[in-house]
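> no FASTA, just this:
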């Protein structure tokens, strides 16, 4: 490899985080039929949002151990599939990935969001209302602020912000979520949430959304399919059987051999990285969510990405969605074979929102810094230590 400069910045022609990720994004846009001019615009936004970290050589380790991905790349992609329509491409970023503390990262991220608001003419009032809750001067936690961009024709994305409820300490996470919902005009929303083992994310839609959402993410340890089927609190939401079927397919509960991180299929539970549920609120009158999503960390329940891809394809087919865009997208992100690593497909999610058809989202890792080797089949007693769940989009 070519030696990098002592300050971490690259020499001319050397591979950097910004060049690597921008190349992936440009190829993804092309694979999904987006206009080249829009692809160039979004690639430029990606590089600008990463700040100094974008110019850092990939010959050096990541400057900050971002929890956005397993190899600490502060970039992730996702594809949202619906029947009879091309998938929507989304980009998740950690703008403060080069900061030395969580508090500093949050300040950088907030500045980047406000610059986006000026560029694309949207308000940040709701985010400003929550600044003291999620971005305190002594912020704690593995992350402070992530930004998701839903890429649309015309070069103007929809923007989402993800905040850390544990910014003032994990014991205050539930109270932080409850207070945030109250400030945003949803005083009854917290009581409508199902039981949870943690509150990893709080999210806001900013900008040009038909119906902006406030979203609360919950962590569910050691969850079974039956328990997952009872998590939705939507009025006229998804049937329990549909949620159970999705979890069983994504987690491999219906496979011939029980997974190394699940119990016997008669009472199968997710024993590795936990599942997440997301509850979206758009109106306050009913106090109930208008959206429900179940996120399964498929990479923790497969041996390699060949198996993860098979699970993703099975989910898409059951929902009547085309699998070809996913195959093209994976080829745009990496040249490696699926069987040569695990984690390229990080999560699979089933999304329900009132007034819209169900969606399936596949989350795709950048792997700028490393590829996790395939997982060996291990006995249940050798299961990996549970880590903080990762998400995005």
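The structure has been received and is ready for your questions. For clarity, every value in this text was computed on a predicted model and none was experimentally measured.

> Please count neighbours and contacts with C-alpha atoms only from this point.
Will do.

> isn't residue 146 right up against residue 161?
Yes: Residue 146 is within contact range of residue 161, at 5.9 Å (criterion: Cα atoms under 8 Å).

> Look at the two and report which has more neighbours.
residue 146 (28 against 22; other Cα atoms under 10 Å).

> Can you list the helices and strands that the helix or strand that that one is a member of packs against?
Per DSSP states H and E, residue 146 falls inside strand 145-150. Contacts defined by 3 or more Cα pairs under 8 Å, 6 or more residues apart in numbering; DSSP states H and E place strand 145-150 against strand 85-93, helix 102-120, strand 158-163.

> Presented hereafter is structure B, for comparison with structure A:
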């Protein structure tokens, strides 16, 4: 088998099935990335969602026996909605980040990788693969950078010359010795706009992220959100785009190549108040196809409550009182109590005082106290 010819055939085929960019990398260990991960671990900057074994994250030989190369792919996703819906008084809306618009990208990218596997297997039956998207062992960004998909930006995203950082990544470890492509030169230069735009300072410096204070991570947590981050959450329900929208390389980048990625405005920018009373079934039916639904409805509802407080939406007071009184989950009851104090008004204050007399959960009582402190003595 002529491996160089096969590589060119794979490139041509990838274009025919809607893969927007493809690159090839060596399967040698990612030594530089290992050093970065060890530093992140030592500093406590990891999210906890990633593979725990750092060796597996940087050594393809621990994932597949005798790997020879890695194929990296990228799919470009939209940055703008074709149809807009407005957030207005009495009808405030939250927002899902762009990477969660449309069908879950794990499904989309995995399907492209499966198609590639099938194509290669027809050409080379002895070929072996280990494909992964995001939740796999390897660091997607490190693979994509080595394969020449893009450079690793200061915002800790892969930035492609063609599509900016609005791309989903996936990779395939294989036993085929493909010739490696050349990595791209880092083009961030002296620009520091993403670091400056980070709402919580989670971008400690260019290329270094403290996941524990990153809003994209915080929106996925299930407990009480620390007070210092509530003010900065804004109306985000899942994820954060600040470091991407601030990037000059993303200016004017908006691609609509894949119909599955097209956002439904009412889904990705939903009305906030109805979210508070949504059943599990309703949530799965409406938001289940989004990648942003993977943690369930609880974080989304908690974030919706904080967003209503951000807007000081007085029309939401009755809804929040219902949550504070009746929701079985302490995190929701407590966050609603805090939000009522933030919004203010006599109805909110009276409800807080009444519930304070009957609430048993210590954390919820603490949040009720926080809510009452917003009112003048």
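Nice, thanks for sending it over. This one's a predicted model, so the numbers in the text were calculated from it and none came from an experiment.

> Quick TM-score on the pair, please.
Here the TM-score for the pair of chains, by TM-score structural alignment, normalised by the length of the second structure, is 0.25; 169 aligned residues with a Cα RMSD of 7.3 Å.

> Run a quick neighbour tally on residue 215 of the first structure.
Neighbours around residue 215 of the first structure, by other Cα under 10 Å: 21.

> Quickly note the distance from it to residue 147 of the first structure.
To residue 147 of the first structure, residue 215 of the first structure is 14 Å away according to Cα to Cα, to the nearest Å.

> before we move on, the earlier item: between the helices and strands packed on strand 145-150 of the first structure, which one is nearest to residue 317 of the first structure?
strand 85-93 (13.9 Å; Cα to Cα).

> in that closest one, what's buried?
Across strand 85-93 of the first structure, burial judged by 16 or more other Cα atoms under 10 Å covers 87, 88, 89, 90, 91, 92, 93.

> Closest one of these to residue 128 of the first structure?
residue 93 (19.7 Å).

> So which residues of the second structure form strands?
Applying DSSP state E to the second structure gives strands spanning 21-26, 69-76, 95-96, 129-132, 151-152, 158-159, 167-174, 203-205, 208-209, 236-238.

> Summarise which helices and strands the last one is packed against.
Put plainly, it is strand 236-238 of the second structure. Using 3+ Cα pairs under 8 Å, 6+ apart: strand 236-238 of the second structure touches strand 95-96, helix 297-311.

> Mean neighbour count and distance to residue 326 of the second structure for these - can I get that in CSV?
Formatted as CSV, those follow (neighbours: other Cα atoms under 10 Å; distance: least, Cα to Cα, whole Å):
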stretch, mean neighbour count, distance to residue 326 of the second structure
strand 95-96, 24, 26
helix 297-311, 25, 14
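
> Let's have the helices and strands packed on strand 145-150 of the first structure in CSV, adding distance to residue 39 of the first structure.
Output for those, formatted as CSV (distance: least, Cα to Cα, whole Å):
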stretch, distance to residue 39 of the first structure
strand 85-93, 11
helix 102-120, 17
strand 158-163, 15
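
> for the strands of the second structure, which one sits closest to residue 194 of the second structure?
Using Cα to Cα, the strands of the second structure put strand 203-205 closest to residue 194 of the second structure, at 8.0 Å.

> Throw the helices and strands packed on strand 236-238 of the second structure into a markdown table and include distance to residue 356 of the second structure, thanks.
Putting these into a markdown table (distance: least, Cα to Cα, whole Å) gives the following:
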| stretch | distance to residue 356 of the second structure |
| --- | --- |
| strand 95-96 | 32 |
| helix 297-311 | 19 |
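
> Residue 118 of the second structure is nearest to which of these?
The nearest among those, by Cα to Cα, is strand 95-96 at 33.7 Å.

> Doesn't residue 294 of the first structure belong to a strand?
Yes: counting by DSSP: H, G, I helix; E, B strand; the rest coil, residue 294 of the first structure is part of a strand.

> wait, which of the helices and strands packed on strand 236-238 of the second structure is closest to residue 13 of the second structure?
strand 95-96 (32.7 Å).

> Can you work out which other helices and strands pack against that closest one?
Partner elements for strand 95-96 of the second structure (3+ Cα pairs under 8 Å, 6+ apart): strand 236-238.

> in the helix or strand residue 174 of the first structure falls within, what counts as buried?
Per DSSP H and E, residue 174 of the first structure falls inside helix 173-183. Under the neighbour-count criterion of 16+ other Cα under 10 Å, helix 173-183 of the first structure has 173, 174, 176, 177, 178, 179, 180, 181 buried.

> Now the fifth one: closest residue in space that isn't a chain neighbour?
For residue 178 of the first structure, the nearest residue in space outside its immediate sequence neighbours is residue 190; the separation is 5.6 Å by Cα to Cα, 6 or more residues apart in numbering.

> ok, back up a step: what is the orientation angle of the strand holding residue 146 of the first structure with helix 102-120?
30 degrees (axes from the mean of the first three to the mean of the last three Cα atoms, to 10 degrees).

> now the angle from strand 145-150 of the first structure to strand 85-93?
Going by the same axes, to 10 degrees, strand 145-150 of the first structure makes 160 degrees with strand 85-93.

> number of nearby residues for residue 324 of the first structure?
Residue 324 of the first structure: 10 neighbours (other Cα under 10 Å).

> where's it relative to residue 330 of the first structure, distance?
10 Å.

> follow-up on the earlier one: okay if I get the buried residues of helix 173-183 of the first structure as a markdown table plus distance to residue 36 of the first structure?
Formatted as a markdown table, these follow (distance: Cα to Cα, whole Å):
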| residue | distance to residue 36 of the first structure |
| --- | --- |
| 173 | 42 |
| 174 | 44 |
| 176 | 42 |
| 177 | 40 |
| 178 | 43 |
| 179 | 43 |
| 180 | 39 |
| 181 | 40 |
